[in-house]
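Visitor: pasted the sequence and its predicted model underneath.
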Amino acid sequence: MQIIKLREDFIKLGQALKAGGLVESGVDAKLVIQDGLVKVNGNTEIQRGKKLYDGDIVEFNHETIKIEK
């Protein structure tokens, strides 16, 4: 499990996927999110701009990212 430390109050889902190295670009993030391949806190998420806060868990391609303050 990777941990992403927040610099602000939140990070957007597409940014988190890039920061965690799970996708190479914003375009890749957009595509995998639109295709329903990304889960946030166990639920499929299709909004690239979904705001993630402290404690949120992102899952994609058998990888997990935890968001921490």
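Guide: In hand now; what should we look at?
Visitor: from here on, contacts and neighbour counts on C-alpha atoms
Guide: OK.
Visitor: for this structure, just list every one of the strands.
Guide: Along the chain, counting by DSSP state E, strands occupy 2-5, 11-12, 39-40, 43-44, 51-52, 57-60, 63-68.
Visitor: contacts for the third one, please.
Guide: The reference is to strand 39-40. If you take Cα atoms under 8 Å, 6 or more residues apart in numbering as the criterion, strand 39-40 is touched by 45, 56-60.
Visitor: looking at neighbours, which among the residues you listed is most surrounded?
Guide: Greatest neighbour count in the contacts of strand 39-40, by other Cα atoms under 10 Å, goes to Val58: 25 neighbours.
Visitor: okay, now the one to match up with it:
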Amino acid sequence: MIKFKLEGEFIPLIQLLKATNLVQTGGEAQIVVSEGEVKYNGEVDYRKRLKVRQGDRIEYNGQKIEVV
């Protein structure tokens, strides 16, 4: 599991995927989100501008991210 330390109130989902090196570009991040490959707190979520906050969990490609 990847623990991501949040600096501020939230981080957009696209930026989180890039910051944790699970995708190479913002364009790639948008594609995987729009294709339903990303889970937000256990549910598939298609929102590209989703605000991820402390305590949220993201799953993508067998990797889990916990935002702390």
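Guide: Nice, thanks for sending it over. Since the model is a prediction, treat every value here as computed from it, not as a measurement.
Visitor: sorry, back to before: could you single out the most deeply buried of the strands of structure 1?
Guide: Highest mean neighbour count of the strands of structure 1: strand 57-60, a mean of 20 (counted as mean count of other Cα atoms under 10 Å).
Visitor: by contact count, what packs against the lengthiest helix in structure 1?
Guide: Counting by DSSP state H, the longest helix found in structure 1 is helix 26-34. Here helix 26-34 of structure 1 touches helix 13-19, going by 3 or more Cα pairs under 8 Å, 6 or more residues apart in numbering; DSSP states H and E.
Visitor: ok, average deviation of the helix it packs on from structure 2?
Guide: When structure 2 is superposed, helix 13-19 of structure 1 averages 0.5 Å from its matched positions, counting by mean Cα distance after the TM-score superposition for structure 1.
Visitor: sorry, back to before: how about JSON lines for the contacts of strand 39-40 of structure 1, with distance to Gly14 of structure 1 added?
Guide: Formatted as JSON lines, the contacts of strand 39-40 of structure 1 follow (distance: Cα to Cα, whole Å):
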{"residue": "Glu45", "distance to Gly14 of structure 1": "11"}
{"residue": "Asp56", "distance to Gly14 of structure 1": "14"}
{"residue": "Ile57", "distance to Gly14 of structure 1": "13"}
{"residue": "Val58", "distance to Gly14 of structure 1": "11"}
{"residue": "Glu59", "distance to Gly14 of structure 1": "12"}
{"residue": "Phe60", "distance to Gly14 of structure 1": "12"}
